[in-house]
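1. Everything below, folded, please.
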Amino acid sequence: MTVVTPFEGIGASVKRKEDLRFLSGRGRYTDDINRPGQAYAHILRSPHAHAAIRGIDLAAARAMPGVVAVFTGADMVGLGGLPCGWQIHNKDGSPMAEPPHPVLAQGKVRFVGDAVAVVIASTRAAARDAAEAIEVEYEVLPAVATMEAALAPGAPAVHDGVAGNLCYDWHIGDPAVNAAAFQGAHKVVEFELVNNRLVPNAMEPRAAIGDFDPTTGDYTLYTTSQNPHVIRLLMGAFVLQLPEHKLRVVAPDVGGGFGSKIFHYAEEAIVTWAAGKIARPVKWTADRSESFITDAHGRDHVTKARLALDAEGRFLALHVQTLANMGAYLSTFSTSVPTYLYATLLAGVYTTPTVYAEVKAVFTNTVPVDAYRGAGRPEATFLLERLVDVAAREMGMDRIEIRRRNFIPNDAFPYQTPVALQYDSGDYVATLEEALKVADWAGFEQRRQAAKAAGKLRGIGISTYLEACGIAPSAVVGALGARAGLYEVGTIRVHPTGSVTVLTGTHSHGQGHETTLAQLVTDRLGVPLAQVDIVHGDTAKIPFGMGTYGSRSLAVGGSAMVKAMDKIVAKARRIAAHLMEASVEDVEFDRGTFRVAGTDKTKSWGEICLTAYVPHNYPIEEIEPGLDETAFYDPKNFTYPGGCHICEIEIDPDTCQVAVVNFTAVDDVGRVINPMIVEGQVQGGVAQGIGQALLETAVYDENGQLLSASFMDYQMPRANDLPPVSVATHTTLCTHNPLGVKGCGEVGAIGSPPAVINAVVDALRDYDVRHIEMPATPAKIWGIIHAGQRLAAE
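-> Purely as a prediction, here's the structure:
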């Protein structure tokens, strides 16, 4: 075997291995799979946000051509509902309200899109036609489409028995210490904002195929999921009540997830259960309109905040009150997003001595809300970075100086925040200074004046952010309400000729894991990249793992692989020592070569691998044959990427259109495995952040109808909405995982929205604008400009 050059290992911009099949149309997605004899499912969904079901007439539908079966919630009585994966406790210690979430509606529907019945037919068209023949008698009930309406006295109850539509009233921090800090403040800045609701809109809509083998009693689910093992656990144990060895979950290629494909959805349970009932495969594929009203939405916070400062502009205390929309039901991880993934990040990169946060989670008659790229950290960062800009303005300070003055200094790490988390490493000054340089912050005023001469309004905005990735450790999050472990697993299977198969519990939905994880093997074992195969996404092949989300795949999954490779190398050194008649302590290993220290005795990787499987000359009494090792890794702490994003925009005052003309992202993501993939991940996240800041929002009317339920009404960013994004990294290593990595998948979506809005507010400085809510649409800007012109005229 040829020993690989180091250029394929850690730090190399290797082209993505998986792109050849994707770009040539050879990807294998769930909708590409067709099982012999499969039928097709169409789900009848509620047109009402809130209604009692008084009757369902299925006779006409069952008589339609091609119909195999029709089921309603009455057929699934006795099965479990969709579970929530994280329990939160109220301020008084009582558990949150956790109403049942039936797979098919039973008695009531609670949002437009709630599943009422499923038709299974020989074709998709036949199933759709039959669904239209189902007659449902609804008694339409008053709906609450906003948190304000849901919390109003006497508001209609989304769930019977949930008082005031409140899921929980939670807090973190010391309220007495916090209140005392405000008493001595030189200045208190008060601020209120909305973090707008988003629809994820992954490139690939969700799909699911249920299959059942009557000869063995085995079920198989093919699904568009970021964590197949968790789906198997939740669906098998809690919903369908199947033993895990009788349920296989396969998630092949996944065309984008962004968090929306973490969760266990009703459709997965429906097709799996139905396949057993009719003894043939059942396939469901969402269309885009269906995705808008069934995929979990993201964000949707309303927050009031108060920041106390001393006379020098140093932060003394932060008090935050947030309302978080849960939608009609609790999605899998929804309850953790506004609590342990949001409020624990409110210290940001600053030395604020005391932070107290109160969060109320509210049920409304809308699509359930859950994690979306960044999950709580973008919400915290947007609040904090807008608040810092407002504070700088009201204190008469420079926006850069107020940040520098409050940064956590480099010599303070490990740094214990007042909201539970302890940061292990960071250099916030360095990322700031690099971003200012790349963005040419010093030359901005000259560009502003040139734009003004051309009749344009130009602004620049900054965001210095921090996030938490690789949620951990299991014992801690378990004590905080998580109902699952958050470790990861890696199996390194070395073959007799030296090639390697990696079995990982993480998953890929576009991040390039098949390349990046292979680079870890190349770097450690010296195996050429082409001879490393990454296997994921099939519970029948891989050990129990927790999937991919929260930028955990390298920090947690990669670390498990490193531990497994350490076992491989330790065993291989013992074999090499035997072959070279040396002590194990004297055998060195470096990228494919075993050497006796201080001699010219060597053995190649291939020789050792072959010996392990053909043990003719082998210490069989001391070492088992084979080279196949598994390791589990449970992190000691989160990882903490951070950085600085700078956005420069231009507004045409005639059309009020915002053009993003420059964007700079300097991020500390820990050790960089593949710079090209990091750059792509950051750019993709920035695109989503710009989308939230300027274009995207989910809008409901007072009756709970989603008005922005198609691309005609929900504006996604396009190529001409995005500028070239300058990406750079400044590395401080994570101190508690063996790779030193921190995570890069979410940073772009976290740092960019406040940078964009800060730039828009800066461009409107002559109109005395304190804040503009996302998305900063031309209509909103037109109102600001023309209101200012009227005031000037008066």
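
2. Every contact and neighbour count from this point should use C-alpha atoms.
-> Noted.

3. For the helix or strand hosting Arg790, report the contacting residues that lie outside it.
-> Arg790 belongs to helix 778-793 when elements are defined using DSSP states H and E. Here helix 778-793 makes contact (C-alpha atoms under 8 Å, 6 or more residues apart in numbering) with 653, 655-658, 764, 767, 769, 772.

4. list the buried ones in that helix?
-> 778, 781-782, 784-785, 788 (16 or more other C-alpha atoms under 10 Å).

5. And the furthest pair within those?
-> Farthest-apart pair in the buried residues of helix 778-793 is Pro778 and Gly788; separation 15.1 Å (C-alpha to C-alpha).

6. So which residues of the stretch 151-300 of the chain form strands?
-> 166-172, 187-195, 207-213, 218-223, 247-250, 282-285 (DSSP state E, counting those that start in this stretch).

7. got the buried residues for the third one?
-> Applying a neighbour-count criterion of 16+ other C-alpha under 10 Å, one finds 207-212 buried in strand 207-213.

8. Other residues contacting that strand?
-> Contacts of strand 207-213 (C-alpha under 8 Å, 6+ apart): 30-31, 35, 218-224, 267-268, 271-276, 279-286.

9. Please identify which of the strands of the stretch 151-300 of the chain is closest to Met64.
-> The nearest among those, by C-alpha to C-alpha, is strand 282-285 at 17.9 Å.

10. tell me which strands and helices that closest one is in contact with?
-> strand 39-45, strand 207-213, helix 266-278 (3 or more C-alpha pairs under 8 Å, 6 or more residues apart in numbering; DSSP states H and E).

11. mind checking which of the strands of the stretch 151-300 of the chain is nearest Ser752?
-> Of all the strands of the stretch 151-300 of the chain, strand 187-195 comes closest under C-alpha to C-alpha, at 13.5 Å.

12. can you give me the offset of that closest one from its chain's centre?
-> 26 Å (C-alpha atoms, centre = their mean, to the nearest Å).

13. next up, for comparison:
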Amino acid sequence: MPKDTGIGASPKRREDVRFLTGKGRYTDDINVAGQAHVVFLRSDVAHGRIRGIDTAAAEEMEGVIRIFTAKDFEGVGGIPCGWQITDRQGNPMQEPKHPILAEGKVRHVGDPIAAVVAETRDQARDAAEVIVADIEDLPAVIDMKKAVAEGAPLVHDDLTSNLCYDWGFVEENREAVDRAISGAAHVTTLELVNNRLVANPMEPRVAVGDYAFHDDSSTLYTTSQNPHVIRLLMGAFVLNIPEHKLRVVAPDVGGGFGTKIFHYAEEAFCTFAAKQLQRPVKWTSSRSEAFMSDAHGRDHVTKIELALDADHNFTAVRTETYANMGAYLSTFAPSVPTWLHGTLMAGNYKTPNIYVNVKAVFTNTVPVDAYRGAGRPEATFQLERVIDMAARELGVDPVELRRKNYVTEFPYATPVAVEYDTGDYNATMDKLLSMIDREGFAERRRESEARGKLRGLGINAYIEACGIAPSQLVGQLGARAGLYESATVRVNATGGLVVMTGSHSHGQGHETSFAQVVADMIGINEDQVEIVHGDTANSPMGMGTYGSRSLAVGGSAMVKATEKIIAKAKKIAAHLMEASEGDIELKEGRFTVAGTDKSVAWGDVTLAAYVPHNYPLEEIEPGLEETAFYDPNNFTYPAGAYACEVEVDPETGKVDVLAFAAADDFGNVVNPMIVEGQVHGGLAQGIGQALLENCAYDEEGQLLSASYMDYAMPRAHDLPMFQVDHSCQTPCTHNPLGVKGCGEAGAIGSPPSIVNAVIDALHSGGHDVPHIDMPLTPARVWHAMQGGAANLGSAQPAAGSGNTTHDRSVGAGDTATH
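-> From the prediction side, this is the model:
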């Protein structure tokens, strides 16, 4: 029978009581007495030289307190990048300054030029509209290959080119990979695009800066996934505020998907302006503003080559990727196409030779950074598309081709510098096949054909790396922060616990699952455990939530701290029962002396800790509070197999997803219901990328998909009922919970499933289409079925060519897909 409590149970999410009743406390709900409001004047051109900013008329308008421009930030640092990449020649990446307000030039549509602080938001908006910015238009670079061509306009005049770095990994593998490909029995080559996405969390970003004159301290309330990191970056590198004088609070946060990891200029502005004006300053983003100020995701163009021998063993993989950085380097941007992508290019397979080249490029577009999966979806999409294409070229079963090349012995050291500790890829594939009735697919295809539709089945595998670690290693790889996690467990005299964590929850259900872990260890009710997060003033220094690290890293820190609590409590219990500490056992909230009927309740021990009347003070300190920092010694490696069935309407090109199945190995599972919900959310986002979503610019750098009128988000009717299974569990060997991470899997494994299925459907109808770039809109699919000759927009790659160009522009008519 299913468990009711503790690890492995599925209690309802406790935080949902306030979320579903509208009682959550989000940053925009915070209003500090006397606060002013800020509205940013943003550039409407992608690239231009600022010749002057006339604020005279705006300054005279009602309610205006002050208007800030770049000159007000002289001596203030730029927004820092948190990761430095060294290129394949050993040179550090080019790293331009990212000013709080544009200095000298604007570099993308949405770049903030001036900030109006006024008594009300409407007054600030009215004043911003009358500011006259004299901007000399400059040629914009949007296409990545054109951006690095000789003579291209420079996004940053102080750089030598628009190439941020040219990274090779593993450089010493390069010659062996070249030889393996040149001598292969078969080589499949595919060029593809991983389309640019906008994260679109439910809650837009908000920042409230407050300053206290009496102790010269600053507070920032913000929509962040990692408040401690914001405090470190903003305090030390931008505003020069000592950490003990800076508090960062991230209350309830309505979704993040990566886009709220980063330190943004608006946060620094509000904190700076609050001190300058001696009053609180608040900024709330509009949805349209978010499209051009929040970091975007993906935007890679890749050529991948897969070499096979005569027996269809994979012998080599070689890739060349152009990765868009946008106009500035966002917090973790350089790491995404390199260490979070290149290290996963082995996938689930024992390919002996792998070489990955990445050219990161500055363009006149919004900065690009981590988005759900961050590098791993890009790696999986390349591999799983080229493997499916190879299977079709060779006339073999795509499932059996994967099985033939699966890693089957663990631990397994890949050629791209990571070691998988555990896994069973055949087990997840077996489970998937049992879920989808593959044998009955032919009959379902005939039924679709009878209705004039083409039916396709797409199957693929994935692996990801979660809980990026360890700090010592990532420091050598360029990280400018540690990647440990922390927890403080404070036990009250009456037995309840407060767990303060450096992790942050923005929809994952941490307040429920973290409590399950701690309560299970002690044997008490979960309602006796309170989880506190999101405030640097009352939680230990931690790195926040992203990369599916919360349980694997944050949860492990809680386990370590709770183990310290239990160890001390056993000493107290031993004294109370006049027994040896080594004989004390804790089970179901009671301490017992092994082999006897002597016992004492958890609450009696915790009371003794704080009322030490009968207590060996010379041996044990009063109180019961412990802190632990946990720095893992390896990534965790969730893996799985996904399948979907689609129908394609040959008259219109419209794709309908009929069924989707996901078989995942997440190691041990703490709360199956929450895990299933995480997979559902990831699948929805992956299907959105595959079929609907596309962030598009024209050749002048104008954002064509800057609202929900032009950017198609997945809705309920776009999604099927999902089959989700996580019964194949190979526990992680190097964290105390044996967990692997589940938050990003759905977004990683689903895009290739969709594309593989659509290509399969088209081939069943006699259409020899090797590939279609995402999103597979009706227009793209229909054009591919006509032979792919028609162009879909300005410089858009011909759909279905399988040999796409590197131009990222699309026509406006290709962004809305309903």
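
14. quick one: which of the helices and strands packed on strand 282-285 of the first structure is nearest His616 of the first structure?
-> That would be, of those and by C-alpha to C-alpha, strand 207-213, which comes in at 43.6 Å.

15. average gap between the closest one and the second structure?
-> Mean deviation of strand 207-213 of the first structure from its aligned counterpart in the second structure after superposition (mean C-alpha distance after the TM-score superposition for the first structure): 0.4 Å.

16. matching residues in the second structure for that strand?
-> Here strand 207-213 of the first structure aligns to the second structure at residues 206-212, judged by TM-score structural alignment.

17. same thing with stretch 453-472 of the first structure?
-> The aligned range for stretch 453-472 of the first structure is 450-469, by TM-score structural alignment.

18. ok, of the contacts of strand 207-213 of the first structure, which come out buried?
-> 30-31, 218-224, 267-268, 271-276, 280-286.

19. quick one, helices of the stretch 1-150 of the first structure?
-> Here the stretch 1-150 of the first structure has its helices, by DSSP state H, counting those that start in this stretch, at 19-23, 59-62, 124-132, 147-151.

20. Please produce JSON lines containing the helices and strands packed on strand 282-285 of the first structure, extended by distance to Thr294 of the first structure.
-> As requested, these are arranged in JSON lines below (distance: least, C-alpha to C-alpha, whole Å):
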{"stretch": "strand 39-45", "distance to Thr294 of the first structure": "10"}
{"stretch": "strand 207-213", "distance to Thr294 of the first structure": "12"}
{"stretch": "helix 266-278", "distance to Thr294 of the first structure": "9"}
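
21. And these: which comes nearest Gly257 of the first structure?
-> strand 207-213 (12.4 Å).

22. ok now do Ala274 of the second structure, which residues does it touch?
-> With C-alpha under 8 Å, 6+ apart, Ala274 of the second structure has these contacts: 209-211, 280-281.

23. Tell me the counterpart of it in the first structure.
-> Checking TM-score structural alignment: Ala274 of the second structure goes with Ala275.

24. Distance of that match relative to Ile134 of the first structure?
-> 21 Å (C-alpha to C-alpha, to the nearest Å).

25. quick one, helices of the stretch 251-400 of the second structure?
-> Using DSSP H, counting those that start in this stretch, the helices assigned to the stretch 251-400 of the second structure run over residues 265-277, 287-291, 376-394, 398-405.

26. What helices and strands are in contact with the last one?
-> Translated: helix 398-405 of the second structure. So helix 398-405 of the second structure, by 3+ C-alpha pairs under 8 Å, 6+ apart, packs with helix 376-394, strand 454-463.

27. Point out the most buried one among the ones you listed.
-> Of all those, strand 454-463 carries the top mean neighbour count, a mean of 28, counting by mean count of other C-alpha atoms under 10 Å.

28. Figure out how far that strand is from the centre of its chain.
-> That offset, for strand 454-463 of the second structure, works out to 23 Å (C-alpha atoms, centre = their mean).

29. cool, stretch 479-487 of the first structure as well?
-> With C-alpha atoms, centre = their mean, you get 17 Å for stretch 479-487 of the first structure.

30. do the same with stretch 191-204 of the second structure
-> 11 Å.

31. Show me what Val109 of the second structure lines up with in the first structure.
-> For Val109 of the second structure, the residue aligned by TM-score structural alignment is Val112.

32. Spell out the residue ranges of the helices in the stretch 651-800 of the second structure.
-> Counting by DSSP H, counting those that start in this stretch, the helices of the stretch 651-800 of the second structure are 672-691, 745-764, 778-785.

33. Tell me where the stretch 401-550 of the second structure has helices.
-> So, for the stretch 401-550 of the second structure - with DSSP H, counting those that start in this stretch - the helices run 425-436, 441-450, 471-476, 510-522.

34. ok so, going back, and the helices of the stretch 651-800 of the second structure as a markdown table, adding distance to Thr189 of the second structure?
-> Compiled in a markdown table, these are given as follows (distance: least, C-alpha to C-alpha, whole Å):
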| stretch | distance to Thr189 of the second structure |
| --- | --- |
| helix 672-691 | 21 |
| helix 745-764 | 16 |
| helix 778-785 | 19 |
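
35. Many thanks, I have nothing further to ask.
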